[in-house]
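Student: got a sequence here, can you model it:
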Amino acid sequence: MNKTELVKELAKHTDLSQAKAAEVVDALFDAEKGMIANQLRAGDKLVIPGFGSFFARKREEREARNPATGKTIKVPAKNYPVFKPGKTLKETCEK
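Tutor: Model prediction:
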């Protein structure tokens, strides 16, 4: 399912127009301004009971090797997003 299909399904299952459903999807999932991205950027965890949790992990600075040249380079530390599915979501997928 892509974003357009998600918007259509959300509109179908609620009393929202497709335009309003698109606003809701963007408010949650937009990579720059969405609620999930804002929580992760602030270093906070977003927990949706039964569904799962979104949080950021820190990857420490490390050394890596350029496979083309063999030269060692430093890869800077960075944060990356993580999603951990909740128990109910895991059980639903197993059925």
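Student: switch to C-alpha atoms for all contacts and neighbour counts from now on
Tutor: Noted.
Student: so what's the residue lying closest to residue 18 once chain neighbours are set aside up against?
Tutor: Closest residue to residue 18 apart from its sequence neighbours, by CA to CA, 6 or more residues apart in numbering: residue 11 at 5.3 Å. In this structure, residue 11 makes contact with 17, 18, 20, 21, judged by CA atoms under 8 Å, 6 or more residues apart in numbering.
Student: one more, please, to line up against the first structure:
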Amino acid sequence: MSEIKVTKSDLIDAVYKSTDIEKQNIQKVIDSFLLHTREYLEKGNTIELRGFGTFEARLRKGRSSARNPKTGETFKVEPHYVAAFRAGQILKEKLWNLKKK
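Tutor: Modelled structure (predicted):
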């Protein structure tokens, strides 16, 4: 499968081609969606989009000794949250059935 990087602009163009909505309005909606998604995650909420997947803030354990591979310096990593995505069942099935090209 060839890997193609899709940008926000590409998404806006795709929605524009499949709807009668102006690009300017599509961009506002996508920007608003991303803003609110980030805000909900920053508050520790989970965002469930049925048929697509779930975004959540997950707590990563800290480590008493981590190493910077570039400098070799060791340091302590505090517990912290990271953004995580879990694919929904429908998306998992679609990806499972993808054929390598």
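Student: returning to what we had before: which of the contacts of residue 11 of structure 1 map to contacts in structure 2?
Tutor: Retained in structure 2 by both residues aligned by TM-score structural alignment, their matches' CA atoms under 8 Å are the following of those: 17, 18, 21.
Student: returning to that earlier point: in PyMOL, how would I select just the buried ones from the contacts of residue 11 of structure 1?
Tutor: The PyMOL command for the buried members of the contacts of residue 11 of structure 1 (criterion: 16 or more other CA atoms under 10 Å) is given here:
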select buried, resi 18+21
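Student: nearest to residue 68 of structure 1, of the contacts of residue 11 of structure 1?
Tutor: residue 21 (47.2 Å; CA to CA).
Student: show me what the closest one lines up with in structure 2.
Tutor: Taking TM-score structural alignment, the alignment pairs residue 21 of structure 1 with residue 26 from structure 2.
Student: check residue 91 of structure 1 too.
Tutor: Under TM-score structural alignment, residue 91 of structure 1 pairs with residue 93 in structure 2.
Student: secondary structure element holding the match of residue 21 of structure 1?
Tutor: Per DSSP states H and E: residue 26 of structure 2 is located in helix 23-42.
Student: can you show me the helices along structure 2?
Tutor: Counting by DSSP state H, one finds helices in structure 2 at the ranges 8-18, 23-42, 89-96.
Student: nearest to residue 82 of structure 2, out of these?
Tutor: helix 23-42 (9.3 Å).
Student: how much space separates the residue nearest to residue 90 of structure 2 when sequence neighbours are not counted from residue 91 of structure 2?
Tutor: Spatial nearest neighbour of residue 90 of structure 2, excluding adjacent residues (CA to CA, 6+ apart): residue 51 at 5.4 Å. Taking CA to CA, to the nearest Å as the criterion, residue 51 of structure 2 is separated from residue 91 of structure 2 by 7 Å.
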